[in-house]
Each structure stands twice: as structure tokens, then as C-alpha cells.
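S.K.: need a structure here:
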Amino acid sequence: MGPADAMSRAVFGVFWLGEMLLLLNPPLFLAGRPEVPGFEHYW
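M.R.: Purely as a prediction, here's the structure:
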């Protein structure tokens, strides 16, 4: 368990959460996307 592993887990969690939001409520996710803090850093 190192910093790199923790980082990869965090990134995976962020993408997984994004996928769940996209699957559950695409319009809300797409409409609120620009307001998400730090969104520019991931895409």
C-alpha cells in the first residue's frame, strides 16, 4: 500500500461515482457537470 496505490484507488472511486451518477440520472449529471468542483482536473 503506497501513495500510488492510494491515488489509483481514489481515481477509480471518482470514475465509479461518475458512472453511477450517469447511469442513474444522466440529465442531472450532464446539467450539473460544469458546477462540479475540480471537474476540469479530471477531464
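
S.K.: CA only for contacts and neighbour counts going forward, please
M.R.: OK.

S.K.: Which elements pack onto the host helix or strand of Pro27?
M.R.: In the assignment (DSSP states H and E), Pro27 maps to helix 26-32. With contacts taken as 3 or more Cα pairs under 8 Å, 6 or more residues apart in numbering; DSSP states H and E, helix 26-32 sits against helix 3-24.

S.K.: Please name every helix or strand in contact with the helix it packs on.
M.R.: Helix 3-24 packs on helix 26-32, going by 3+ Cα pairs under 8 Å, 6+ apart.

S.K.: coming back round to it: and the helix holding Pro27, how far out from the chain's middle?
M.R.: 13 Å (Cα atoms, centre = their mean, to the nearest Å).

S.K.: Before we compare anything, build this one as well:
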Amino acid sequence: MSIFDKLKEIEARYTELTDELAKPETFADTQQYQKIARAHS
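M.R.: Next up is the predicted model:
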């Protein structure tokens, strides 16, 4: 796996986490929101 492949994976995961944080149901679930926010940072 090249460094570029790894960067694409990281970017995809970051985008996924950002989308999850934007969902109202995630925001309503404090524990889930905190878990995703930690992974996002």
C-alpha cells in the first residue's frame, strides 16, 4: 500500500466522520457524538 492510498483512506474516513457529526440523530445521542468527535479530531 502506497502513502497515497493511505492518505485516500484517511480522507475518506474523515469525510465519513464529518457526515456522521452532521446528522441530527448523532447530535441527539451524546455518547455517540462524543465518540465520533474524538475520532474526528
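
S.K.: thinking again about what came up before, buried stuff in the helix holding Pro27 of the first structure?
M.R.: The neighbour-count check on helix 26-32 of the first structure (16 or more other Cα atoms under 10 Å) flags Phe29 as buried.

S.K.: Other residues contacting it?
M.R.: Leu21, Leu22 (Cα atoms under 8 Å, 6 or more residues apart in numbering).

S.K.: C-terminal to it, what's the next element?
M.R.: helix 39-42.

S.K.: can you pull the buried residues of that following helix?
M.R.: So for helix 39-42 of the first structure, nothing qualifies as buried (16+ other Cα under 10 Å).

S.K.: which secondary structure elements does that helix contact?
M.R.: Secondary elements touching helix 39-42 of the first structure (3+ Cα pairs under 8 Å, 6+ apart): none.

S.K.: let's see 10 Å
M.R.: helix 3-24 (3 or more Cα pairs under 10 Å, 6 or more residues apart in numbering; DSSP states H and E).

S.K.: if we look at the helix it packs on, which residues are touching it?
M.R.: Pro26, Pro27, Leu28, Phe29, Leu30, Arg33, Tyr42 (Cα atoms under 10 Å, 6 or more residues apart in numbering).
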